[in-house]
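1. Quick one: sequence plus predicted model below, questions after.
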Amino acid sequence: MSPQGWLDIHGHFYPPQAPGDAEALAESFRAACFMVSHPVTWEVESILQYNDRADVQMQMLSYIPQTSPEKLKEANTYAASLVSKYPSRFGLLAALPTDDPELCLGEIKRTTSTFEIPADGFAVTTVYKGVGLGDPRLEPVWDVLSSQKAVVHIHPNAYAAPTNGRPSPLIEVAFDTARTVVDMLYNGVFRRYPDIKFVLAHCGGVLPVLAGRLALLGTEEWVPNPNDITRREIEEQLGRLFVDTAATAKTGLQPAVKMVGLENVVYGADCGVPCSTEQTMEENRKDIMDFEAQNDIPRGTILANGWKLFPKAAARVKANDV
């Protein structure tokens, strides 16, 4: 039986900040048309208090800085320390610097073999320092992750420039996800690595709405298709993906379920960043429960899916309850 509370697989964090960093971060947000009105901070106590109010038993932490490999490693190490301190409340999706395959391989090994509690999975962004996830140089990385049957959370590029005076997290992230997944599809990533459990943020962005179009038109002769991906492969490979529910449940769940099936939908809150507030996260969580009720789905089905995806995290919760 799964733990009773939610497993939030989409939780952001910031490592401890030096004086002035929080305001500097806020200024960088505002420069990208993301109009935050206060310094950007993250405090573990506040997150735990919110999770208690929201019946979130555990949150998977991820943070993918694009500053330097050292900062990325420091972030993973800090998150791992929180998992060790709160093993039934936090998990780690270790960030990978996907512009550098060798660094990725080193971080996979480090976060799975040297931490007190190994990483529960991995977090990547659609485009990291100009390198997309469909880039053939990442083949050695996918090969190792496939051998581990790893969970890999794909987040859109949080550092993309604003469009038409509006910040990328409003709608551009949804298109960013779709573009990257389509590139991975045509480059044969999903064909070669079916054992990797890829989880798309935000109900897959606009991808589920476009899945039928891809199946209908994606193998026509006017579409470049060097790997001869078939229509059946398009449908099957998109159907094997997972999606989280972050900030999109009201209108995103129906097409997402049609593309991947109900069993591949897991809860995500998008907690820990200024684009989410307690009010918006709670409204989104209510939308999930309303979706289950309106479609005669047993309550708690989506909640349970997350624990099935992360059985070791579920085991930590159960061990703590003994």
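-> Received the coordinates, thanks.
2. switch to C-alpha atoms for all contacts and neighbour counts from now on
-> OK.
3. How far does stretch 158-165 sit from its chain's centre?
-> Its chain's C-alpha centre and that of stretch 158-165 lie 19 Å apart, by CA atoms, centre = their mean, to the nearest Å.
4. again with stretch 246-256
-> Relative to its parent chain, stretch 246-256 has a centroid offset of 15 Å by CA atoms, centre = their mean.
5. list the buried ones in it?
-> Buried residues in stretch 246-256, counted by 16 or more other CA atoms under 10 Å: 246, 247, 248, 249, 250, 252, 253, 254, 255, 256.
6. Can I get these in a markdown table including secondary structure?
-> Below are these laid out as a markdown table (DSSP: H, G, I helix; E, B strand; the rest coil):
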| residue | secondary structure |
| --- | --- |
| 246 | coil |
| 247 | coil |
| 248 | coil |
| 249 | helix |
| 250 | helix |
| 252 | helix |
| 253 | helix |
| 254 | helix |
| 255 | helix |
| 256 | helix |
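7. want to compare, so here's the second one:
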Amino acid sequence: MPNWSVDSALALMDDVGIAHALLSISSPGLSFVAGEQCTGLAWTVNEDGAAAVRSHPHRLGLLASPPLPNIDAALEEIEHACDDLHADGFVLMTNYDGVYLGDRRLEPVMDELDRRGAVVALHPTSPPGAEAVAMGRAYPLIEFIFDTTRTVTNLILTETLERHRNLTVIVPHVGSALPSLADRVNGFAKLSDHKPFAHIDVYGTLARLYYDLAGTPLPHNLSGLLAIAPADRLLYGSDTPFTPPNAIHATARALTQTELLDDTQKRGMFSENAQPLFGRLVQSAG
């Protein structure tokens, strides 16, 4: 686990030229503990994150973590995060003990986030049975990418995203494997023996999601993402501290120089596309 502190994060932001950053919990989220421990941990990390934001309101924002899969506790923490901590959004893991986003058991949480018009950033975590399929390699290598793809596909095919149009959803890692699988998911949905999915607008739904460019957007992945999403849905992401500073610098340079985006689209990707999502940060910066 790489070291992290508010001071080191701010120093990196200054070095790279990042004006604002969002704090959030990474994999495995909070569900490595259960019951009251998970609920208490959610309260603690969200309070700590909010304290960091209060100390640096012009630079930092908070994506709060609800203690899923406990629905009642998650609803209470959403209220606390929104009404008391004034969180800028939420981070949801792609699955909670094998329960994927889009599962009906999570519907009360999605309803409440939708009611509040929340920004929800997805973060991949290990799928059930990861040890059996990872072939001894680190789970983030490909399993995280597939788990994001799995949960977004479920959100689409269960019509969770259609029912919750007030949600703003951010998909990580340049869309994960969705650019490669969009045609397959759409084709599957339109097959005659899968009539429950035939009316679902797979391409339209993918086009209205937001996509962070953390990871490896270039040389190949960004072009695939632009085939399913317009450039005004792209968001720069550094993924610090898991991405080392030299890689963050290299990716930022590559995105600045790429010919896949024009200058207006680059300004959007680096800054302007995020402004409607995180208005408090923009206003606090004056």
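-> Good, I have the coordinates. Because the structure is predicted, anything quoted here is derived from the model rather than measured.
8. TM-score of the superposed pair?
-> Between these two chains, after superposing, the TM-score reads 0.89 (TM-score structural alignment, normalised by the length of structure 2); 272 aligned residues with a CA RMSD of 1.8 Å.
9. Now do the helices in the stretch 51-200 of structure 1.
-> Counting by DSSP state H, counting those that start in this stretch, one finds helices in the stretch 51-200 of structure 1 at the ranges 69-85, 101-113, 139-147, 172-186, 189-192.
10. re the thing from before, closest one of the buried residues of stretch 246-256 of structure 1 to residue 320 of structure 1?
-> Proximity of the buried residues of stretch 246-256 of structure 1 to residue 320 of structure 1 (CA to CA) peaks at residue 246, which lies at 27.2 Å.
11. What's the separation between the alignment partner in structure 2 of the closest one and residue 221 of structure 2?
-> Matched to structure 2 by TM-score structural alignment, residue 246 of structure 1 sits across from residue 214. Distance of residue 214 of structure 2 to residue 221 of structure 2, computed by CA to CA, to the nearest Å: 11 Å.
12. Quick check: neighbours shared by these two?
-> Common neighbours of residue 214 of structure 2 and residue 221, using CA atoms under 8 Å, 6 or more residues apart in numbering, are residue 174.
13. quick one on the thing from earlier: turn the buried residues of stretch 246-256 of structure 1 into TSV, columns for distance to residue 43 of structure 1.
-> Output for the buried residues of stretch 246-256 of structure 1, formatted as TSV (distance: CA to CA, whole Å):
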residue	distance to residue 43 of structure 1
246	20
247	21
248	25
249	26
250	29
252	30
253	30
254	34
255	35
256	32
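14. What distance do you get for residue 82 of structure 1 to residue 314 of structure 1?
-> Separation of residue 82 of structure 1 from residue 314 of structure 1 (CA to CA) stands at 17 Å.
15. So if I had to pick from the two, which one is more boxed in?
-> Set side by side, residue 82 of structure 1 and residue 314 show more neighbours around residue 314, with 20 against 16, by other CA atoms under 10 Å.
16. Excluding covalently adjacent residues, which one is nearest to the more buried one?
-> Among residues not flanking residue 314 of structure 1 along the chain, residue 307 sits closest, at 5.7 Å (CA to CA, 6 or more residues apart in numbering).
17. Looking at the alignment, what corresponds to that neighbour in structure 2?
-> Residue pairing (TM-score structural alignment): residue 307 of structure 1 is matched to residue 275 of structure 2.
18. Now for its match, how many residues are close by?
-> Using other CA under 10 Å, residue 275 of structure 2 has 13 other residues around it.
19. roughly how far apart are it and residue 101 of structure 2?
-> Using CA to CA, we find residue 275 of structure 2 at a distance of 26 Å from residue 101 of structure 2.
20. Aligned to residue 219 of structure 1, what sits in structure 2?
-> Aligned counterpart of residue 219 of structure 1 in structure 2: residue 190 (TM-score structural alignment).
21. number of nearby residues for the closest residue to its match other than its chain neighbours?
-> Spatial nearest neighbour of residue 190 of structure 2, excluding adjacent residues (CA to CA, 6+ apart): residue 198 at 4.6 Å. Residue neighbour count, defined by other CA under 10 Å, stands at 17 for residue 198 of structure 2.
22. I figured residue 198 of structure 2 was touching residue 191, is that so?
-> Yes: using CA atoms under 8 Å, residue 198 of structure 2 is in contact with residue 191, at 7.1 Å.
23. ok, now which ones touch the residue in structure 1 sticking out farthest from the centre?
-> In structure 1, the residue that sits farthest from the middle, by CA atoms, centre = their mean, is residue 221; the gap is 33.7 Å. Listed by CA under 8 Å, 6+ apart, residue 221 of structure 1 has no contact partners.
24. and it, helix, strand or coil?
-> Here residue 221 of structure 1 is coil, with the state taken from three-state DSSP.
25. so how far is residue 308 of structure 1 from it?
-> Residue 221 of structure 1 is 40 Å from residue 308 of structure 1, by CA to CA.
26. quick revisit: can you lay out the helices of the stretch 51-200 of structure 1 as CSV showing distance to residue 42 of structure 1?
-> Formatted as CSV, the helices of the stretch 51-200 of structure 1 follow (distance: least, CA to CA, whole Å):
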stretch, distance to residue 42 of structure 1
helix 69-85, 12
helix 101-113, 22
helix 139-147, 30
helix 172-186, 22
helix 189-192, 35
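27. Looking at those, which is nearest to residue 294 of structure 1?
-> Per CA to CA, nearest to residue 294 of structure 1 of the helices of the stretch 51-200 of structure 1: helix 172-186, 25.2 Å.
28. what's the matching range in structure 2 for the closest one?
-> Aligned by TM-score structural alignment, helix 172-186 of structure 1 falls on residues 143-157 of structure 2.
29. contact partners of the matching stretch?
-> Residues contacting stretch 143-157 of structure 2 (CA under 8 Å, 6+ apart): 94-95, 100-103, 122-127, 130, 134, 161-162, 171-173, 175-178, 185, 189, 197, 200, 202, 205.
30. Now do the strands in structure 2.
-> If DSSP state E is used as the criterion, the strands of structure 2 fall at 21-23, 60-64, 89-93, 95-96, 99-100, 119-123, 168-171, 210-212, 234-235.
31. And the third one against structure 1, how far off on average?
-> Read that as strand 89-93 of structure 2. With mean CA distance after the TM-score superposition for structure 1, strand 89-93 of structure 2 departs from structure 1 by a mean of 0.4 Å once superposed.
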